[in-house]
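Visitor: can't give you the sequence, but here's the structure:
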């Protein structure tokens, strides 16, 4: 084997072992804070940086290759035949080449390709430095007293003693920082309009990067990644390191007393700005990058997360473990994900479960439903029963139900209970709903004139209105005219009023575009929705719980049941949550997505799915 090729394979094998060891360390050390995880990655990348030096004194491994069997001697041919063959060879031989002929071995070609990749990646980083110079030239020093005093105070609190160039620019949408020796903190022009809490959160996040020296470590990681570019694991490690650097900066913000809900919503708004601007490619540390937002939001909303600052424990642990990388024997145990179960046929199940005797006299709706729930659990061979949800419990709550049946299916029992309480039964995939039997309202058709560009902001008319809280009963519809100048809506009078408010807001230039900037194709759930549907909660039991208590329960259970232990990001504004609302739910084996939707319905809130979070909002008619 060629010596250069051996060097390449040796470095690839050892770098792979180092990265796998770092991932294994962090997987075992689950309680480590983001700052401590940064220390482990710093140790791993320093080992990678020094790894090529080991080739200077480390003896080469001897690799036994299977040798070819010794060929038998050629048969002795008559001299006439040999002479004929020589003549033939001489005639067929090509003329000797004139000029220079380049010849490379396989190992040399491999080294050349490796070197070319390194040069390209370093050149790409150099181009990024030119972009930073342009950003610097397009910015101006901050002269706002409020912003300057806040930056000075936060720098002192963060332990940053170096001089920081605080600048502002209309060419960026989120706060940025860069510079290893002379840090630059660049704020968007809109920062002058931010409230004190938002400004402090942004400054503290970027000051965290400066305090941790992330600009220098990212520069080192860039050159190390360029050197080991054929190794995919090094790229993944660099991505993971950048992600925990952002979480470590987030931890400083949360530890300072910032409200997690408000900070998470601030990051969501910043991510929309980055996506609207077409992304950010310069080698800077932005306050938010959409690619890492989901993980960051999960960490921000996790109240039990370790947010301790940097310590030597992580660095020492990483260096000690990395020193034994060549003796590491990696083992991985893979488990197949459980197959998704088919949709629960609740109506079929309710037809099959037969109540032997049902006697109710003057029972309330809650008492009647509780009796059916108990019977369903007892009769079900798996003792899971049925999820039955009462919608609008205050609707005709004084009704009295009297029934006397023998051997009646639960589906029929629910039908009679609904009839006696002026309600109707609705079967959904994971729950049976019994709600008020309101007569359908009259549908009317109206047209709305749209402003220039309004059709482009709306996209799908019905989807846009639904995301803003407009309901569509049977027969209702919404569409755009072919020229995009009018919105045609057929709906109830009440919902038409909501549509009017939304179109007026759109004409006034207010932000009423669909809440999710990235919409999944029709009929195909987003990755977040798919994840929420895959997490099954064994039992959900609320008894007069507040909205905040219900949401917190779903957050905690989703994190406990998620194989990755990340859970789901569920956000709401305190002012949107009904003050005196209380909900009661009793569900079994229900997906988080369904439990969350039921919770939103009972609270009278709309549920919006964004790429990285579920958002509970007040409906448009509230």
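Guide: Sure thing, it's come through. Since we're looking at a predicted model, the values are computed, not measured. Residues are numbered from 1 along each chain as shown.

Visitor: C-alpha only now, for contacts and for neighbours.
Guide: OK.

Visitor: right, and the helix or strand after the helix or strand encompassing residue 538?
Guide: Assignment of secondary structure by DSSP states H and E places residue 538 within strand 536-545. For strand 536-545, the following helix or strand on the C-terminal side (DSSP H and E) is helix 547-561.

Visitor: Now do that next one: distance to the chain's middle.
Guide: Its chain's average C-alpha position is 18 Å from that of helix 547-561, according to CA atoms, centre = their mean, to the nearest Å.

Visitor: by contact count, what packs against that helix?
Guide: Applying 3 or more CA pairs under 8 Å, 6 or more residues apart in numbering; DSSP states H and E, one finds that helix 547-561 makes contact with strand 536-545, helix 592-603.

Visitor: Export the ones you listed to CSV and append columns for distance to residue 324 and mean neighbour count.
Guide: Below are the helices and strands packed on helix 547-561 laid out as CSV (distance: least, CA to CA, whole Å; neighbours: other CA atoms under 10 Å):
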stretch, distance to residue 324, mean neighbour count
strand 536-545, 41, 15
helix 592-603, 43, 20
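
Visitor: then this one, side by side with the first:
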């Protein structure tokens, strides 16, 4: 709770900074959350003595079970969604138009993407991206009738997700939310991460020459088409989301800065801060040691007498 509260506070302090920087802050906080549990088993324990120590009884074991069951169900849902995406990928039609493939290759080179990216078409009306090692960009069936400018802006947005590794960071957020399902801040972080990823991709589209008015119209048109289609696939980044579209449009049409990625020194500072906070919190224990308050000789005596 404390780690995510600090992360949310830092992100709020940077609310006027580029979305990519705030996204990096949330990613660093979530990474610390995921590694804190195994790290706490490796570091020496620092007992705070807030509650009495002792062996776990029936109550703590029941609490452990109450935590484990929802976490397991959420992890199974992640696996099921990934299987559904793989099934959808196999049923999709590969894009074979040489002009579209050449445009995608040119944009990928422009964004510094070296991995192979699959372009496919499906009945889903909203462009989507998923996959980390072998990314897949899903285009609607009617995309072959789009103008070159619309196709370019759409591919810029989706390939920006690939360049930023948003599939991996989104998976990290869902994994953290599954294990920390009882923590409202974990779900807040999952929602914030998805919203900031879309805004960061918007900024990258604008930074690569898209006209703000034309790009805003594209998002509105895509949202209109999405309203007539089927519900989206979980685990795939969609180009539009009705919940955050208004805020994105305000940012696109009114932004003064076109900075689309955090600076290396900012990333280094965020990573170092997250590492220090995680290392500082991981050893802490709220309970007292078993022989808390006894002299060493008394503690040893009680151990030997019990044996």
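Guide: All right, it came through fine. For clarity, every value in this text was computed on a predicted model and none was experimentally measured.

Visitor: what range in structure 2 does the strand holding residue 538 of structure 1 sit on?
Guide: Per TM-score structural alignment, strand 536-545 of structure 1 has no counterpart in structure 2.

Visitor: chain center to that strand: distance?
Guide: Mean C-alpha position of strand 536-545 of structure 1 versus that of the full chain (CA atoms, centre = their mean) differs by 25 Å.

Visitor: go on, stretch 64-78 of structure 2?
Guide: The answer for stretch 64-78 of structure 2 is 19 Å, by CA atoms, centre = their mean.

Visitor: ok, average deviation of it from structure 1?
Guide: Mean deviation of stretch 64-78 of structure 2 relative to structure 1 after superposition (mean CA distance after the TM-score superposition for structure 1): 0.8 Å.

Visitor: Where does that stretch end up in structure 1?
Guide: Aligned using TM-score structural alignment, stretch 64-78 of structure 2 spans residues 111-125 in structure 1.

Visitor: which other residues reach the matching stretch?
Guide: With contact meaning CA atoms under 8 Å, 6 or more residues apart in numbering, stretch 111-125 of structure 1 is reached by 4, 5, 8, 222, 223, 226, 227, 229, 230, 283.

Visitor: So which of those residues are in strands?
Guide: Taking DSSP state E, every one of these sits outside strands.

Visitor: ranges for the helices of structure 2?
Guide: Taking DSSP state H to define them, one finds helices in structure 2 at 2-13, 19-42, 58-91, 98-110, 148-164, 166-179, 184-207, 212-227, 245-254, 264-281, 296-306.

Visitor: ok now the last one, how far from the chain's centre?
Guide: Just to be clear, that refers to helix 296-306 of structure 2. On CA atoms, centre = their mean, the centre of helix 296-306 of structure 2 falls 50 Å from the chain's centre.

Visitor: before we move on, what about the fourth one?
Guide: When C-alpha coordinates are averaged (CA atoms, centre = their mean), helix 98-110 of structure 2 and its chain have centres 27 Å apart.

Visitor: what packs against it?
Guide: Helices and strands touching helix 98-110 of structure 2, by 3+ CA pairs under 8 Å, 6+ apart, are helix 148-164.

Visitor: count of neighbours near the counterpart of residue 266 of structure 1 in structure 2?
Guide: Mapped onto structure 2 by TM-score structural alignment, residue 266 of structure 1 lines up with residue 218. For residue 218 of structure 2, the neighbour count with other CA atoms under 10 Å is 18.

Visitor: gap between the closest residue in space to residue 218 of structure 2 that isn't next to it in sequence and residue 109 of structure 2?
Guide: Leaving aside its sequence neighbours, residue 218 of structure 2 sits nearest to residue 150 (CA to CA, 6 or more residues apart in numbering; 7.0 Å). Here residue 150 of structure 2 is placed at a distance of 19 Å from residue 109 of structure 2 (CA to CA, to the nearest Å).

Visitor: Give me the more crowded residue out of the two.
Guide: Per other CA under 10 Å, whichever of residue 150 of structure 2 and residue 109 has more neighbours is residue 150, with 16 against 11.

Visitor: Now which residue in structure 1 aligns to the more buried one?
Guide: Aligned by TM-score structural alignment, residue 150 of structure 2 pairs with residue 198 of structure 1.

Visitor: didn't its match look like it was pressed against residue 264?
Guide: No - between residue 198 of structure 1 and residue 264 there is no contact under CA atoms under 8 Å: 10.8 Å.

Visitor: Structure 2: which residue goes with residue 157 of structure 1?
Guide: Checking with TM-score structural alignment, residue 157 of structure 1 has residue 110 as its match.

Visitor: Would you quantify the distance from its match to residue 96 of structure 2?
Guide: Counting by CA to CA, the separation of residue 110 of structure 2 from residue 96 of structure 2 is 21 Å.

Visitor: now do residue 242 of structure 2
Guide: Counting by CA to CA, the gap between residue 242 of structure 2 and residue 96 of structure 2 amounts to 31 Å.
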